[in-house]
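Enquirer: only geometry, no sequence info:
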C-alpha cells in the first residue's frame, strides 16, 4: 500500500509485474546460477531475497485486487444463530470498521469517471443479465439462462446479491473486524432507523438473541405481530433453557395468548383514567371532552377499587354507560360501614314516597332505590370523596352525561368486543380458562421473556391503546423498582432479596405506532430502574406525525444516546446522523499541462512545455445523506459511545437444521401450554397482594380527593 499523500487503489495491480519478475529471477538463481554469473551460495541467498520481495509484492497486489473485487461484490457474511458471539460486557452488532477521513477519501475516489471500470460490473456481466431475460422463454436456451442466473461458485457471471445499494460504502475498508458496543451505553437507549425491508428485524434478532442468552429480562413489542420474529425469540429462549419463562401476548391469536389487565396494576389510582384518556384525541374542542372522560373514568375506577374489585376495560365500559348500579352498590357498602343501623328501612321509606311527577328532569326514569339512596346520603352529615364523585355523576341528566363521555365510548367498544376482551379484561376467578395472567413486576421478578404482538394491521386503535397502557404500566413498575426494588412481598421467609436490579431490555419495533405521552418518561426516567430501550422505526417523520408536535419529537430523540441508521429514503431522517458528524479534508490530484513559445528570434529556446501534478485540499462532510440512501440491505452506520461513527454490516441468518426453531406458531402454542401456570395459581399468589393494594388505593383515593 502506498505511503504517499494520494492513495491509489483503483488502478491496475502493477505489483504483480514486479512479483513475477522477482519470482522468475529467483527461480533462475536456483536452477541456473551460472546464468546470473553467481556462485551457488550467493545465488541461493539472492533467490531467498528475491522470493521474499515477490511475496511482499504479491500480497500488495492481492490486496489491491481484493479491494477492487469488493467494490463490485462483498463476500457473503452468514452466521448460524448459535454462533452469534456473546459477551457479558459488550454487545455484538456485526462486522465493520470505524469510519474516518481515509474512508471518506476512498469513497470520493470511486466517483471519478476514470475509475468506473474498477467499481462497476464488467460489460460481460451486463451482457449476461440481458441474455438471462432474453433467453428465459427461448427453446434450447432456457438452460443457459438458468445457468447464468445460478448463484454458484463456478459461475463467473452470477448475479449480484439482491441487497441493492452501493457495495463501495463497505468495501472502502478491506480489513473489517467484529463491532462491539459497550453494554454500559445501552442504558442511554438506542434508536434504529431504516426504511421497509432493509434489515431492522434482523438486527433486532441479533440483539434480542444476546439479551436472552445474557439472562436479561426481555420485553419485545411488535405491532405487526411478525411470526418469524416470534419464532426466533422462542427458539432463543429454548436454546438458553428459558422457555419456561417465555410469555406470549398476541392480539391476533387470542386462543394461544396469555392474558393481561392493561389497567389493573397501578401505583396511584389516577393512572387508570390517565391510561384510557391518553388514547383520546386532544386537539381543539376534543381536549375538553378528554378531560370530562378522564374525570368520569377516574370516578368509576376509585369506586371499583374501594369495593375491592380490580378495574378492567369491561367494568369501565359498563359503568361509563350506566353508573347507576355502581352508585347503588357503593352506597350500600358505604352505609353498611358508616351509616346508622336502621338506614335500610329509612331508604325503603324514602323510595316509597317518591313521586315521578315531582322529580327533576335529570332523575326521571331512574331507579327509585338509587334516588332514595341519594336523598338519604344528602340528608346525613357524612362525607366520602368516592361517594361525592359518584353522586355528582349520578345527578347528571342521562342525555347530557352520554354526550360529555361520548369520546370514550367508541374506544371502549373496540377494547371490549370479541375474544380480545378476554385478553385485556381477564376473569381472575374463572375455572374454565387456563391461560396465564401476567403482570410486569412478576415477570421482572421471574426474569421472564415477553413477546407482545399487537396486530396493528387489523386494528390500529386497539393496538395503540393496549401498547400505550403497557408502556404506562411499565413506567409505574419502574417507579416501584426505584422505591422498593424488585423484592417479592409474598416470598417465603428466609429468601434473600435480590442484591442488584435486573437488566430489563425492551425492544419496540415500529415504535412510531406505539409512542405517546407514556413513552417519554420511560426513556428519560426509567434508566435508573434497569430499563434499556431499543426502538425501531422507518423515518423520524413517522414519530413527529404520531406525536403531532415537533418539539416533543425532538424531546424523544434527545433521549437516545446511540443511533443505528440503515438505508433511509427521507433526507431529513438521514440528516439526523450526518448533521452530527464533523467535516474532513480530502485530497484531489489534478494534472496540469502547458506549453509556451518564444517570439525572440535571438533566443535559443523556441518553446517550453511542462507537466505537473497538483494536490489540492478541500473540506467536505464526513458523510452525506446521499450515502445513507444508497446503503445496501443489512448494512448500517452507527453512532456509538459519544459520537464515534462505525460502518456495520449484519450477518445473514442461517436457520438450516436448527433444532430449536419451531415449525409453526401452533408448535409454540403446544409447547407453552405444557409450561403455562394456570390462573388458579396466579390468583392465589396475588390475592393477598391485591387486597393490600386495594386498601392502599382506597386510602390514596381518600387522601387525594381534591385531584378529582
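Expert: Nice, thanks for sending it over. If you're wondering where the values come from, they're calculated on a predicted model, not measured in any experiment.
Enquirer: From here on, just use CA atoms for contacts and neighbour counts.
Expert: OK.
Enquirer: What residues sit buried inside the longest helix seen in the chain?
Expert: Using DSSP state H to define each element, the chain has its longest helix at helix 40-72. Across helix 40-72, burial judged by 16 or more other Cα atoms under 10 Å covers 43-44, 46-48, 50-55, 57-61, 63-65, 67-72.
Enquirer: Second structure follows, compare the two:
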C-alpha cells in the first residue's frame, strides 16, 4: 500500500494506491518471455552475445520489478482472507509480553490505522471483497494458511486493510486515564480482560476484579496468572458460596463516619431529599456504633433502621454517662408511671440536663424524637437494599464476626491493598442482578474511599489495577470518581460493557451515560450491534479525508445536422470529511478483533489471542 502524498495542497494528498486488478501480469509475462528469448538466441549465430546480454539484463530487471510489484499487490489482496483465531498458552503469552519494551502493556497483534486504511475500507465497500481475495492455494504459497474460515462470524477483510501486523503496545502511563471495552456478547471482551488482568498480575500490581457474571474463564485466568507469576493464590469472593473463598466487610475501614454513610447510601438508586435523609440516618447510626466501640457492619445498620435506634442509643449513653446513671433514670421514670418511648425520652432528658455533650448521642436523640412514621417513610428506600445484603448467606459473608463458626477469613479491600494481593469478586448477577448491583456499588464505594485515603497520605506509589466486567450493572458515583480522579491515587480502572443504552438505563438517561463515558481516555471496540454505541465509538475515532471518483458521460447533437454530434467522458476526484471508521463496520468485526482509540489520538486495528491451558494439537 502506497502512502498519500505529503503535498497536502495538491489532489495527490487524498489519492493512494488501493484496490485494482493485477495490471502487472501482462507486462511481467512479456518481460520474462523476452528474457527467455534472449537466453535462447544468445547461443546462436543470429544474435550477438553482447546484444543478447544487454537485452536479457534489461528484461530481467524489468521483469523482476513487475514481479515484485505484482507480488506486493497480491499479498495485500491475500490479507483480505483474514486471519484465523489465535490460541496461546499463558506461558507463551507472558514470553511475548516480556519481549516488549519495558513499562508497556500488550494489547494484541495489529497495525496503526492511517488515512490510507480508511480510503481502502471505503472503496472496498463498493464491491464484493471475495472478488479480490486470491484462491486458497495461493494463500498457502504466501504462508498465510487458508485465512479465516468461510463460516466464521464477521467480515474477515477488515484486518486485511494492511498485510503487515506487529505487537500493539502502549505505555503503562497511557492507561491511567481509564480504559473502556465495548462489545456484544461473545465478541471477545472477556478475552481482552483476561490478557490485561494477566499482565497486571505478572507486573506485581494489586489487582481487583469485579465480575458480575462469575465467568469461569476469567476466574481461571486470574488463578493461572498468579501461579505463573509466583504470587499467592488470589482471594476469591462469591456471595453464594459459604464453604470457599473469603468474606468481605465493606465497612471495615474508614477515617470519618461520614464515609460509611456515603458508602451505604451509594447502593440507592434515588437522589434528592430522600437520599439525603437516608444518608443522615445512616450517619447517626454509624456514629452511635462508634461510640459503643462496635465495628460498623451492614447488619448492625439494618437492625437499627428496622428495629429502632433505642437500644443502640441507650448503649451509647451507658458508655458516656457514669455507671448506673441510665438504670437510675429508668427507675425514676418508672416511679413516675412512664413507659415505653415516654420512659426513654425521660432518660434522654436527664442526660441533657447533665450538660454533657456528645455529637453522636445528640444526633441520636434528634432521630429518636423524630416522628417514627415519617422517619420510616424517609428511610424506606434504603431498608430493602440493606435487607437484601443482610439476608441468608450474605449476612455472614458481609457482616459476620472476624472469628466464628465459619473457616472463611474476614478481610477488607484495605487488606488486599496493604498486602498487594489479588482479589477476584464474583457478584453473581445472573440469578440475582439487584443484589449484584448493590454489592458492586458498595465495594466500589469502599475502594473510592481507600483511594482518597491513599491520595491524602501520599501512598500512591504502588499501583492498583481495577477491572470491572459488565460495568453497567454496578456503575455509580464512586466508580465515576475513580475514573475521574483515581489516577492521582495510583488506581487504574478498566471497564467492560455491552452498550451505551445499558449504561443510560443504569444512570438515568443518555446525558448521564455520556458524562460517565467522558472519563475514559482509551476506548476499545469489539463487535457491537447497537447503533448508539457504534456512533459513540466512531466519534472518538474522528474523521478523515476520503477521496471519491465522480464519472460523467455526456452526449450532444444539433437539430440541423443529425450527423453532427459529440460525446464526452470526464472523471473528477473529490474529497470529503468522513468518519475514519464507518459506524456500521463495528457490527461486522470478527470475534476477538477490535478497533481502539488510545490516549493521545492513536488509532489501531488489532486482534487478540485466546489464552488456553495447553498448546492445541
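Expert: Here it is on my side, so go on. Nothing here was measured: the structure is a model prediction, and the numbers come from that model.
Enquirer: and residue 523 of the first structure, that one's in a helix?
Expert: Yes - per DSSP: H, G, I helix; E, B strand; the rest coil, residue 523 of the first structure lies within a helix segment.
Enquirer: For the stretch 451-600 of the second structure, which segments count as strands?
Expert: Taking DSSP state E, counting those that start in this stretch as the test, the strands found in the stretch 451-600 of the second structure are 464-468, 491-497, 522-525, 543-557, 565-579, 593-598.
Enquirer: need those in JSON lines with distance to residue 515 of the second structure and mean neighbour count, can you?
Expert: Converted to JSON lines, these look like this (distance: least, Cα to Cα, whole Å; neighbours: other Cα atoms under 10 Å):
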{"stretch": "strand 464-468", "distance to residue 515 of the second structure": "18", "mean neighbour count": "24"}
{"stretch": "strand 491-497", "distance to residue 515 of the second structure": "15", "mean neighbour count": "24"}
{"stretch": "strand 522-525", "distance to residue 515 of the second structure": "15", "mean neighbour count": "26"}
{"stretch": "strand 543-557", "distance to residue 515 of the second structure": "22", "mean neighbour count": "13"}
{"stretch": "strand 565-579", "distance to residue 515 of the second structure": "22", "mean neighbour count": "12"}
{"stretch": "strand 593-598", "distance to residue 515 of the second structure": "18", "mean neighbour count": "25"}
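Enquirer: Nearest to residue 123 of the second structure, out of those?
Expert: Nearest of those to residue 123 of the second structure, taken as Cα to Cα: strand 543-557 at 8.6 Å.
Enquirer: average distance between that closest one and the first structure?
Expert: Its matched residues in the first structure lie on average 4.8 Å from strand 543-557 of the second structure after superposition (mean Cα distance after the TM-score superposition for the first structure).
Enquirer: and stretch 377-386 of the first structure, how far out from the chain's middle?
Expert: In terms of Cα atoms, centre = their mean, to the nearest Å, the centre of stretch 377-386 of the first structure is set 51 Å apart from its chain centre.
Enquirer: Buried residues of that stretch, list them for me.
Expert: Buried residues in stretch 377-386 of the first structure (16+ other Cα under 10 Å): 377, 385-386.
Enquirer: Turn the strands of the stretch 451-600 of the second structure into JSON lines, including distance to residue 227 of the second structure.
Expert: Output for the strands of the stretch 451-600 of the second structure, formatted as JSON lines (distance: least, Cα to Cα, whole Å):
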{"stretch": "strand 464-468", "distance to residue 227 of the second structure": "18"}
{"stretch": "strand 491-497", "distance to residue 227 of the second structure": "23"}
{"stretch": "strand 522-525", "distance to residue 227 of the second structure": "28"}
{"stretch": "strand 543-557", "distance to residue 227 of the second structure": "45"}
{"stretch": "strand 565-579", "distance to residue 227 of the second structure": "44"}
{"stretch": "strand 593-598", "distance to residue 227 of the second structure": "28"}
